[in-house]
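Asks: Requesting a structural model of the entry that follows:
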Amino acid sequence: MADGGSINEAARQLRLSKSTVSERLTELEYACGTKLLSRNSRQLVLTDDGAAFLERARRIVAETNDAKEDLARRRGDVSGPMRIAVPRAFGDLHLGPILYDFMNRYPEVTVTAEFDDRISDLSSSFDAIVRIAPTPLPKRETEQLTISRRTLVAAPSYLDLYGRPETVGALERHRAIRYMERGPDDWTFKGDLERVVARVSPRLRVTSCFAMRDAAIAGLGIAWLPTFHSYQAIKVGSLEILDIGVDPDVTPVTIAYHHGHGPPKRLRALIDHLKLSFGDPPYWDDQLIVSHGAQLT
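Replies: Alright, predicted model coming up:
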C-alpha cells in the first residue's frame, strides 16, 4: 500500500480482495497499537510511525531473504519464487517463451510474471522489472539484456500508392499510424548534430503496437515500430523498412533488481538465460541486419 498509494493497488498486486487487504491493515495497526497509514480523499499516506515501521519491516524481509539465499547458495540450488514485471507485448512475443524454457530447465523455480505496461517502475513488490527505457531506475541495480531498435515501416501497397519518403521532411506529407499518448503528433529522430522532428498527420491512433503493426500491414500508413514487433512482417515482405537518412532509434532492454550483494542465484540464472537467448544482436534483428544493414546500423 505504501508503494501503490491505495488499497486497490495493493489488492491487485497481492491478488487479494480489497476487503481482505483492508482487514489485514486494520489488524496490523491494532497489533502495533498505532496508525500506520492516513487516508485522504485520493490516496494512503504513511504516518511517521508507519514510515518507521516500514523501514524496519523491509530490513527484516531483506535479511530473511538473504538468509534463504545463503542456504540456497550453500546447496548450489537454483530454486525458489520470483516475481517479475515485463512490458506486455515484449513479454507476449519474446520474454515469455524464453521464460518457459528457463522454467523447464530449473523445475524448482516458481515465477509470477506480470505482463503489463501500467506497472510502476518504483514498485518494490517485484524481484525484477524488465524495462525498455533509456535511463536506469533509481535505487536499483540494472543490467542490459539486449537492445530494441525502432524503425519506420509501411506496406508495399501503401508505398506504391503514396510513394517512398526519403527525408524526415517528406514524412509530413504521409499518413501516420501513431501510438496514442499525450503531446504533439510528431516523430523525433536522431540527426547528425541534433534531434530532428517530423510533424505528422495520424490517420489512426491506437494504444497497441500489435494494432499499429497490423494497420501498417493493411496499408493504412507509416508506423514507427520496434523491430521486435515488425521483424516477421519485414522478413516475409508484408512491411518495408524506410530509409529517410537518420539512424534507427535504439533503446536498451534492461532488467532492474534490488540493491544488495548481487541478484539471488535464481535471478542470476534467469538473467544469464535471457541474455544468451536474446543474442547480440538480438535474434529478431539478426536476419534484418543482413538484408537491411544500412537502415539498421
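Asks: alpha carbons only for contacts and neighbour counts from here, please
Replies: Noted.
Asks: At which residues are the helices of this structure located?
Replies: Ranges of helices within the chain are 7-14, 18-32, 48-75, 88-90, 96-105, 156-162, 209-217, 227-236, 265-278, 283-291, 293-296, based on DSSP state H.
Asks: Quick check: which of these is buried the most?
Replies: helix 209-217 (a mean of 21; mean count of other Cα atoms under 10 Å).
Asks: tilt between it and helix 227-236?
Replies: 30 degrees (axes from the mean of the first three to the mean of the last three Cα atoms, to 10 degrees).
Asks: Return the list of helices and strands in contact with helix 209-217.
Replies: Secondary-structure packing of helix 209-217 (3 or more Cα pairs under 8 Å, 6 or more residues apart in numbering; DSSP states H and E): strand 140-154, strand 175-179, strand 222-226, helix 227-236.
Asks: okay, the ones you listed, which one's buried deepest?
Replies: Neighbour counts (mean count of other Cα under 10 Å) averaged over each of the helices and strands packed on helix 209-217 peak at strand 222-226, with a mean of 26.
Asks: before we go on, could you also do this sequence so I can check it against the first one:
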Amino acid sequence: MKLDGMASFVAVADAGSISEAARLLRLSKSVVSDRLAELERSLGTTLLHRTTRRLSVTEDGAAFLERARRILRDVSDAATELAERRGALAGPMRISAPVTFGRLHLGPALYPFLAANPRIELALDLDDRRVDIASGAHDAVLRHGTIDDSRLMVWRLAPSRRVLVASADYLARHGRPQTTAELDAHKGIFYTNRGVADWRFATPRGGEIVRARVGLRVNNGDMMRDAAVAGLGIALLPLFIAGPDIRAGRLTGVDVGAEAVREFIYLAHPEGRRPSAKLRALAEHLKTAFGDPPYWEEGMN
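Replies: Presented below is the predicted three-dimensional model:
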C-alpha cells in the first residue's frame, strides 16, 4: 500500500471528483485514477462508487477514509517534527479563512511570512462557509466572531469592532435611528452565515437583540458593504471591511447608543493535536501584523 494512493483517495473524497482532486494535487487525472485503482487492488475492496454524474465513498471507503487521513497526518507530522528539530519551519499546512478578511488582511500579512519561510507549503482555502476543523482536513481555521465548538483550541489574534453603517442617501430618505428600538423600522443588510437575521448589542442592562426588516441577506461581507453604499439599508459590519468607506465618506456610522457585541479574529485548531511549530509561528506573526488594537481600526472613534 502506497502513501500516494492514500493521498489521492483522501483528496478525491474531500474534493468530490477525480478531476478536482487532480487539480489540487497538481497531477493528471489519469495518474490519480491509476493510484486509486492500485489502492483498491491492494485493499481488495471498492472505495469509491463512480458514475457519469457523481462520485461517492462506499461503506468500506468511509471506514478507511478516517484511518487514511490519520496515517497521512502522522507521516506529515513526523516529517515536520524532524525539520523542526533541525530548526527549520517546513512542510505542508492547510488553513481555511473567510473570503473578505482573507483578501483584505490575511493575504498581505501572510506573504512576508511565506517569503521568510520558503519551505512551508501553505494551502489557503478562502470560503465564507464554516468548515469542520475537527475532520482533520485543515490544520487550522481563521474565523471572525465567536468560537462555540468545544473540540477546538483557540488563539486570539486581534479584537474586531463592528459598527452600524449606512449611506448618507439612505439616512436622508429614511431618517437616522437614535436608539436600538428605532432600528425596527429600518431595512437591514444581514450576513446569512450567522443564521438568524438579527443584530446583537451590549447595553448597561445586558444583551439586546434587534431584528430589523430584511432588505438583503447575503453570505459575503464585500457585498454587504456594497449594498450599504448603494443605499439598500443599514449593515452591521466589522471595521476591517467598513473602515475605508467610512473614512472616504461613502458610509456613515449610525450611533444608536449601544455597541455591538465585541468579536475577535481567531485561529483555531483541533483539540488533542499538538500544533506544529510553523502553525505557532504563523499565529505569532499574524498577531504582530494585525496589532492590538488592529491597524484597520486606527483613527476610528
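Asks: so what number do they get for TM-score?
Replies: For this chain pair, the superposition-based TM-score is 0.80 by TM-score structural alignment, normalised by the length of the first structure; 288 aligned residues with a Cα RMSD of 3.4 Å.
Asks: how much space between the residue in the second structure sticking out farthest from the centre and Ala283 of the second structure?
Replies: The outermost residue of the second structure relative to its centre, with distances by Cα atoms, centre = their mean, is Gly44 at 38.2 Å. Shown here: Gly44 of the second structure relative to Ala283 of the second structure, a distance of 43 Å by Cα to Cα, to the nearest Å.
Asks: before we move on, what about Glu59 of the second structure?
Replies: 38 Å.
Asks: Equivalent analysis for Asp184 of the second structure, please.
Replies: The spacing between Asp184 of the second structure and Ala283 of the second structure, counted by Cα to Cα, is 40 Å.
Asks: What residue in the second structure is paired with Pro134 of the first structure?
Replies: Mapped onto the second structure by TM-score structural alignment, Pro134 of the first structure lines up with Thr146.
Asks: ok, that match - how many residues close by?
Replies: By other Cα atoms under 10 Å, the residues close to Thr146 of the second structure number 11.
Asks: Looking at the helices of the first structure, which is nearest to Leu193 of the first structure?
Replies: Among the helices of the first structure, the nearest to Leu193 of the first structure by Cα to Cα is helix 293-296 (18.4 Å).
Asks: Can you tell me what sits against the closest one?
Replies: Applying Cα atoms under 8 Å, 6 or more residues apart in numbering, the external contacts of helix 293-296 of the first structure come out as Arg149, Thr151, Ile241, Leu242, Asp243, Asp247, Pro248, Leu288, Ile289.
Asks: of all these, which two lie farthest apart?
Replies: Farthest pair in the contacts of helix 293-296 of the first structure, by Cα to Cα: Asp247 and Leu288, 14.9 Å.
Asks: any chance of the contacts of helix 293-296 of the first structure in CSV, plus distance to Ala52 of the first structure?
Replies: Below are the contacts of helix 293-296 of the first structure laid out as CSV (distance: Cα to Cα, whole Å):
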residue, distance to Ala52 of the first structure
Arg149, 44
Thr151, 48
Ile241, 55
Leu242, 56
Asp243, 56
Asp247, 49
Pro248, 47
Leu288, 54
Ile289, 53
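Asks: what's the spacing between Arg88 of the first structure and Tyr30 of the first structure?
Replies: Using Cα to Cα, Arg88 of the first structure is found at 39 Å from Tyr30 of the first structure.
Asks: Ok, Ser230 of the first structure next?
Replies: The value you get for Ser230 of the first structure to Tyr30 of the first structure, if Cα to Cα is used, is 55 Å.
Asks: now Ser123 of the first structure
Replies: Separation of Ser123 of the first structure from Tyr30 of the first structure (Cα to Cα): 26 Å.
Asks: what lines up against Gln178 of the second structure once you look at the first structure?
Replies: Gln178 of the second structure maps onto Glu166 in the first structure, with residues paired by TM-score structural alignment.
Asks: For the nearest residue to that match once chain neighbours are set aside, grab the count of nearby residues.
Replies: Residue nearest to Glu166 of the first structure in three dimensions, not counting chain neighbours: Ile244, with 4.3 Å by Cα to Cα, 6 or more residues apart in numbering. The number of residues packed near Ile244 of the first structure is 17, by other Cα under 10 Å.
Asks: and what of His49 of the second structure?
Replies: By other Cα under 10 Å, the residues close to His49 of the second structure number 12.
Asks: close enough to count as contact, it and Ser56?
Replies: Yes - counting by Cα atoms under 8 Å, His49 of the second structure touches Ser56, with 5.2 Å between them.
Asks: ok, the match of Pro134 of the first structure - contacts?
Replies: Here Thr146 of the second structure is in contact with Glu263, Phe264 (Cα under 8 Å, 6+ apart).
Asks: now do Pro184 of the first structure
Replies: Taking Cα under 8 Å, 6+ apart, we find Pro184 of the first structure in contact with no residue.
Asks: Over to Val31 of the second structure?
Replies: Per Cα under 8 Å, 6+ apart, neighbours of Val31 of the second structure: none.
Asks: and the gap between it and Lys287 of the second structure?
Replies: Note on Val31 of the second structure: its distance to Lys287 of the second structure, by Cα to Cα, is 41 Å.
Asks: again with Ser276 of the second structure
Replies: According to Cα to Cα, Ser276 of the second structure stands 17 Å off from Lys287 of the second structure.
Asks: I'd like to check which residues are in contact with the equivalent of Leu279 of the second structure over in the first structure.
Replies: Aligned by TM-score structural alignment, Leu279 of the second structure pairs with Leu267 of the first structure. By Cα under 8 Å, 6+ apart, the contact set of Leu267 of the first structure is Met82.
Asks: same thing but 10 Å
Replies: Taking Cα atoms under 10 Å, 6 or more residues apart in numbering as the contact definition, Leu267 of the first structure lies against Val78, Ser79, Gly80, Pro81, Met82, Arg83, Ile84, Val109, Asp127, Ala128, Tyr257, His273.
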